[in-house]
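[1] missing the sequence, but the structure's below:
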């Protein structure tokens, strides 16, 4: 999906992609959820849905704006700091203890980010790449909040419900922007096809995330996302002819290593969420 979204951002712009993908995503998720006539979620669960939808909207905008300016592999590598940030947030909001391993892992991962940024500076890729990197790191911060919240949400609701209310929240937020920014141009049939593909992958991904996070700890599952670097490097090279520098590989390795070191300190899974009836 990241490769498809990068192509769409470059072709029709981040605003148009965000608006039209949110419309298609809502239609797809609604067609799966609404015919089942399931009970409306409680107020407490609905608050979780809205909060995560808000975070996802900001996270996606920053990330997709960033990958329009940063090579895909570098972008994915920078997002790898999210599990470590999630670890810190878990300590802050869930009162989990941060040990020496967590601190050492944080230092190693931060050094990895500096290595990637240094590689960008040496390559003289321009100010757009630097701004894109800042946006991606901001997206990683949002994603860290998302990781913590996703586990609670998955314990409170089923995947179809989570996906529908996430898409509904995202759509409402983008519709609220239209009076100020205007309605984007209607894409060509060719790009509409790819918008539908991106929305379908996003919908499927949201349901898979919800299913997975209901069955395992957030701290454990977050580490599995490191495989994304291999896909990003391959697709960036094949589709966009983006070379992968040694700085990016070294920085990604340091970030992954730091997160693995930190993850070895056992993190307790959040408790069941109390849902009002």
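    Received it, and whenever you're ready, just let me know what you need. Computed from a predicted structure; not experimentally measured.

[2] going forward, measure contacts between C-alpha atoms and count neighbours the same way
    Will do.

[3] contacting residues for residue 10?
    Going by CA atoms under 8 Å, 6 or more residues apart in numbering, residue 10 touches residue 68.

[4] and if we set it to 10 Å?
    For residue 10, the contacting residues are 17, 64-65, 67-69, by CA atoms under 10 Å, 6 or more residues apart in numbering.

[5] for those, which one is nearest residue 216?
    Of all the contacts of residue 10, residue 216 sits closest to residue 64, with 27.8 Å by CA to CA.

[6] what are the buried residues along the helix or strand residue 179 falls within?
    Take DSSP states H and E as the rule and residue 179 turns out to sit in helix 159-181. Neighbour-count burial for helix 159-181, with 16 or more other CA atoms under 10 Å as criterion, is recorded at 159-171, 173-175.

[7] on that earlier part again, list just the nearest of the contacts of residue 10 to residue 234.
    Residue 234 lies nearest to residue 67 out of the contacts of residue 10, by CA to CA, at 14.9 Å.

[8] state the distance from that closest one to residue 212.
    Distance, residue 67 to residue 212, by CA to CA, to the nearest Å: 26 Å.

[9] swap in residue 192?
    Applying CA to CA, the value for residue 192 to residue 212 is 30 Å.

[10] equivalent analysis for residue 102, please.
    24 Å.

[11] repeat that for residue 80.
    Between residue 80 and residue 212 the computed distance is 19 Å (CA to CA).

[12] quickly find the element holding residue 51.
    Using DSSP H and E, residue 51 sits in helix 43-67.

[13] which secondary structure elements does the following helix or strand past that helix contact?
    Using DSSP H and E, the helix or strand that follows helix 43-67 in sequence is helix 72-79. Helices and strands touching helix 72-79, by 3 or more CA pairs under 10 Å, 6 or more residues apart in numbering; DSSP states H and E, are helix 2-12, helix 43-67, helix 100-123, helix 127-156, helix 228-240, helix 246-263.

[14] tell me what the very next helix or strand once past helix 72-79 is packed against?
    For helix 72-79, the following helix or strand on the C-terminal side (DSSP H and E) is helix 82-93. Contacts defined by 3+ CA pairs under 10 Å, 6+ apart place helix 82-93 against helix 100-123, helix 127-156, helix 218-223, helix 246-263.

[15] in addition, the following structure is provided for comparison:
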């Protein structure tokens, strides 16, 4: 693996988040039109075809046992995480949905502490309370704008997705250390699409011709984003790359306004600021080594 500076890794990760945020906007539109399940089914299948074509054309080696275990675990976890997130995103403004997902790093702190049997520090408790208060502020703003019960259920689904993403954060760094970006992107799409295919006989419907460009575009953006993030996380510690996640709110605000005519509510801005502040404070804790995480898992 070639060395890279933290700044370079951060820049690459930023591009990955930008690609992922654009994919989120495409997927929100598709989820509204055809449902979250079908949008994810066809996007991940398209991603698996794109990734497989490149993977086999380059004659990439098959993953070893440890890499395959992490691919399978993260792929199944991501399938559940994605269906919850995009089902919720179809019911709430894009910026609000992304802001709610920011609680994942805070949950990850408790998850790592539980896995590693660490004592939860006062600072971790404070940051959790601050982040939770930010969530309440966003939900309060949602109630004031009278988005309806569907939006509230969507917000709860996104929070549940964030809980799964917390564990995904730990797996992401582990996966990047044992597999190359192309392998990660291909097997993530393959395993996720396999999970969604289980329900295909009951839930699947064919996409229409006008929906195909958005599906292919979303698959391509997801594939590129996975490769960029995998490259970055293989070259820098998660604690240094965590702040890049928050640039997604900027992209979500811009795309939500342009594509869906969704203004960013003041309460969403305040709540997002509280959650981001809590996460930044939390990342100042003594970092946990990957070796310790792997031993705990």
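    Thanks, I have it. Because the structure is a prediction, the values reported are computed rather than measured.

[16] one step back: who has more neighbours out of residue 102 and residue 212 of the first structure?
    residue 102 (22 against 16; other CA atoms under 10 Å).

[17] that one matches what in the second structure?
    Using TM-score structural alignment, the partner of residue 102 of the first structure in the second structure is residue 124.

[18] tell me how far the nearest residue to that match once chain neighbours are set aside lies from residue 233 of the second structure.
    The spatially closest residue to residue 124 of the second structure, leaving aside those adjacent along the chain, is residue 282, at 6.2 Å (CA to CA, 6 or more residues apart in numbering). With distances taken as CA to CA, residue 282 of the second structure is found 19 Å from residue 233 of the second structure.

[19] which helix or strand contains the residue lying farthest from the centre of the second structure?
    Distance from the centre of the second structure peaks at residue 59, with 28.7 Å (CA atoms, centre = their mean). Residue 59 of the second structure is part of no helix or strand, with elements assigned from DSSP H and E.

[20] what does it align to in the first structure?
    Using TM-score structural alignment, residue 59 of the second structure sits opposite residue 37 in the first structure.

[21] and its match, what does it touch?
    Applying CA under 10 Å, 6+ apart, no residues qualify as near residue 37 of the first structure.

[22] same question, residue 113 of the second structure
    Contacts of residue 113 of the second structure (CA under 10 Å, 6+ apart): 107, 119-121, 288, 293.

[23] mind putting those residues into CSV with distance to residue 29 of the second structure and neighbour count?
    Shown next, in CSV, are these (distance: CA to CA, whole Å; neighbours: other CA atoms under 10 Å):
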residue, distance to residue 29 of the second structure, neighbour count
107, 28, 20
119, 43, 10
120, 40, 12
121, 42, 10
288, 39, 15
293, 37, 16
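
[24] quick check: the residue nearest to residue 23 of the second structure when sequence neighbours are not counted vs residue 51 of the second structure, distance?
    Spatial nearest neighbour of residue 23 of the second structure, chain neighbours left out: residue 218 (4.9 Å); criterion: CA to CA, 6+ apart. Distance, residue 218 of the second structure to residue 51 of the second structure, by CA to CA: 13 Å.

[25] find residues that contact each of those two.
    Residues touching both residue 218 of the second structure and residue 51 (CA under 10 Å, 6+ apart): residue 224.

[26] so those two - more neighbours on which side?
    In this view residue 218 of the second structure and residue 51 are compared by other CA under 10 Å, and residue 218 has more residues nearby, 28 against 25.

[27] what does the more buried one align to in the first structure?
    So, by TM-score structural alignment, residue 218 of the second structure is matched to residue 198.

[28] how about residue 176 of the second structure?
    Taking TM-score structural alignment, residue 176 of the second structure has residue 154 as its aligned residue in the first structure.

[29] close enough to count as contact, that match and residue 52?
    No: using CA atoms under 10 Å, residue 154 of the first structure is not in contact with residue 52, being 11.3 Å away.

[30] give the burial count for residue 274 of the first structure, as a bare number.
    If we define neighbours as other CA under 10 Å, then residue 274 of the first structure has 11 of them.

[31] now the residue lying closest to it once chain neighbours are set aside: how far from residue 273 of the first structure?
    Among residues not flanking residue 274 of the first structure along the chain, residue 156 sits closest, at 7.6 Å (CA to CA, 6+ apart). Per CA to CA, residue 156 of the first structure is found 6 Å from residue 273 of the first structure.

[32] intersection of neighbour lists for those two?
    In contact with both residue 156 of the first structure and residue 273: 44-45, using CA under 10 Å, 6+ apart.

[33] mind checking how far the aligned partner of residue 198 of the second structure in the first structure is from residue 8 of the first structure?
    Taking TM-score structural alignment, the alignment pairs residue 198 of the second structure with residue 176 from the first structure. As judged by CA to CA, residue 176 of the first structure and residue 8 of the first structure stand 22 Å apart.

[34] ditto for residue 98 of the first structure
    From residue 98 of the first structure to residue 8 of the first structure the distance is 41 Å (CA to CA).

[35] same check, this time on residue 217 of the first structure
    34 Å.

[36] so for these two, which residue has more residues nearby?
    Ranked by neighbour count (other CA under 10 Å), residue 217 of the first structure and residue 8 place residue 8 first, with 22 against 16.

[37] that one maps to what in the second structure?
    In the second structure, residue 8 of the first structure lands on residue 30 (TM-score structural alignment).

[38] residue contacts, that match?
    24, 36-40, 43, 86, 90, 207, 211-212, 214-215, 218.

[39] do the same with residue 19 of the second structure
    By CA under 10 Å, 6+ apart, residue 19 of the second structure lies in contact with 13, 218, 220-226, 228, 248, 251.
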